[in-house]
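Student: Coordinates only, no sequence provided:
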């Protein structure tokens, strides 16, 4: 017991060199650990945003395809509006029409995809196309007809440029799809 008490009363400590070495090693280790942690968090957020963009792109694509197949148009009329020097697409839409005169329009304009009859005043109320991302310039829906316009058969091209912002940085995703009708 006397030995234990003597050890507790000992007044020895660390030297300045030992403290500096210990603090240096601790700082290096903490720096490496925090760097790895920050890299992991950045990668996690990037992957989360990419997954969100893919999910929203899939949702929009499936909504367009569902509208085309459930509406079952007899004729499709394309419209593409570009700026004066034809470098940017301002508005693009296709109008679906049945023989009975019923129409539906799939439109990409001002960063919003809308699906509604042409005479609807506020088509942005459609919950099928609500997304947290935004559609950037270059998003368009176009039609290549195999015969005259309006088309009764052809190839529809959908180009979606989705962008989602996180911490002041934009994360883009380009989706392109083509299918016949």
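Tutor: Yep, it's here. Bear in mind the structure is a predicted one, so any value in this text is a computation, not a measurement. Residues are numbered from 1 along each chain as shown.
Student: CA only for contacts and neighbour counts going forward, please
Tutor: Will do.
Student: quick one: contacts for residue 97?
Tutor: Residue 97 makes contact with 73-76, 103-104 under the criterion Cα atoms under 8 Å, 6 or more residues apart in numbering.
Student: ok, those residues vs residue 178, which is closest?
Tutor: Nearest to residue 178 among these: residue 76, at 15.1 Å, using Cα to Cα.
Student: how much space between that closest one and residue 37?
Tutor: Going from residue 76 to residue 37 by Cα to Cα, to the nearest Å gives 53 Å.
Student: helix, strand or coil for the most centrally placed residue in the chain?
Tutor: Among the residues of the chain, the one closest to the centroid is residue 53, at 2.7 Å (Cα atoms, centre = their mean). Put simply, residue 53 is helix when judged by DSSP: H, G, I helix; E, B strand; the rest coil.
Student: ok, and here's another one to check against it:
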């Protein structure tokens, strides 16, 4: 029993310098590995978050454009006259589509021009353009509404390739949206393209 108690008695010598140096060395190696893994994970998390934000901003802009194109009944498409090519398109609606009643007869969807009570031709238009905001960012604008996002769309273009002309006007086209999306917190640039016909 005396031997057992003697073994359990604390060693009052303390730790040696070699033991202390070995503990510090092993701890520093483990901490540097853990810190490196942690920082790599944090950087990857930020990168994926920013990429996701850029894609969300691009999806938002394209979906708003497509909603406008599908909800606005336009008859022709043209580039804006005072804007650089690729930064602005105008959708023009100058045809009447509706039901008129003439002497108790219905005329459904006549192909005729909008006219006012004086017989003057009326047309409605909507404009999609890339504009520079007060902050120096480039954002898309539909009519008077700027599609505000965290991304910068500098270098993006919106163009069309006319597939059918009528009286000098483009009445059928393939619309191309090429987005160059940048985020202020990173140098990463994302390039996305979308095409749809009308």
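Tutor: Cool, got the structure. The shown structure was predicted, so the numbers you read here are calculated from the model rather than taken from an experiment.
Student: ok so, going back, more neighbours, residue 76 and residue 37 of structure 1?
Tutor: Looking at residue 76 of structure 1 and residue 37 with other Cα atoms under 10 Å, you find the greater number of neighbours at residue 76, namely 24 against 12.
Student: so which helix or strand takes in the more buried one?
Tutor: Following DSSP states H and E, the helix or strand that holds residue 76 of structure 1 is strand 75-82.
Student: Please enumerate residues in contact with that strand?
Tutor: The contact list for strand 75-82 of structure 1, computed with Cα under 8 Å, 6+ apart, reads 88-98, 142-143, 149-153.
Student: Can you flag the buried ones in these?
Tutor: For the contacts of strand 75-82 of structure 1, burial is judged from neighbour counts taken by 16 or more other Cα atoms under 10 Å, and it is met by 89-97, 142-143, 151-153.
Student: mind putting those in a markdown table, distance to residue 24 of structure 1 and secondary structure included?
Tutor: Converted to a markdown table, those look like this (distance: Cα to Cα, whole Å; DSSP: H, G, I helix; E, B strand; the rest coil):
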| residue | distance to residue 24 of structure 1 | secondary structure |
| --- | --- | --- |
| 89 | 58 | strand |
| 90 | 59 | strand |
| 91 | 61 | strand |
| 92 | 62 | strand |
| 93 | 64 | strand |
| 94 | 66 | strand |
| 95 | 69 | strand |
| 96 | 70 | strand |
| 97 | 74 | strand |
| 142 | 62 | strand |
| 143 | 65 | strand |
| 151 | 74 | strand |
| 152 | 75 | coil |
| 153 | 73 | coil |
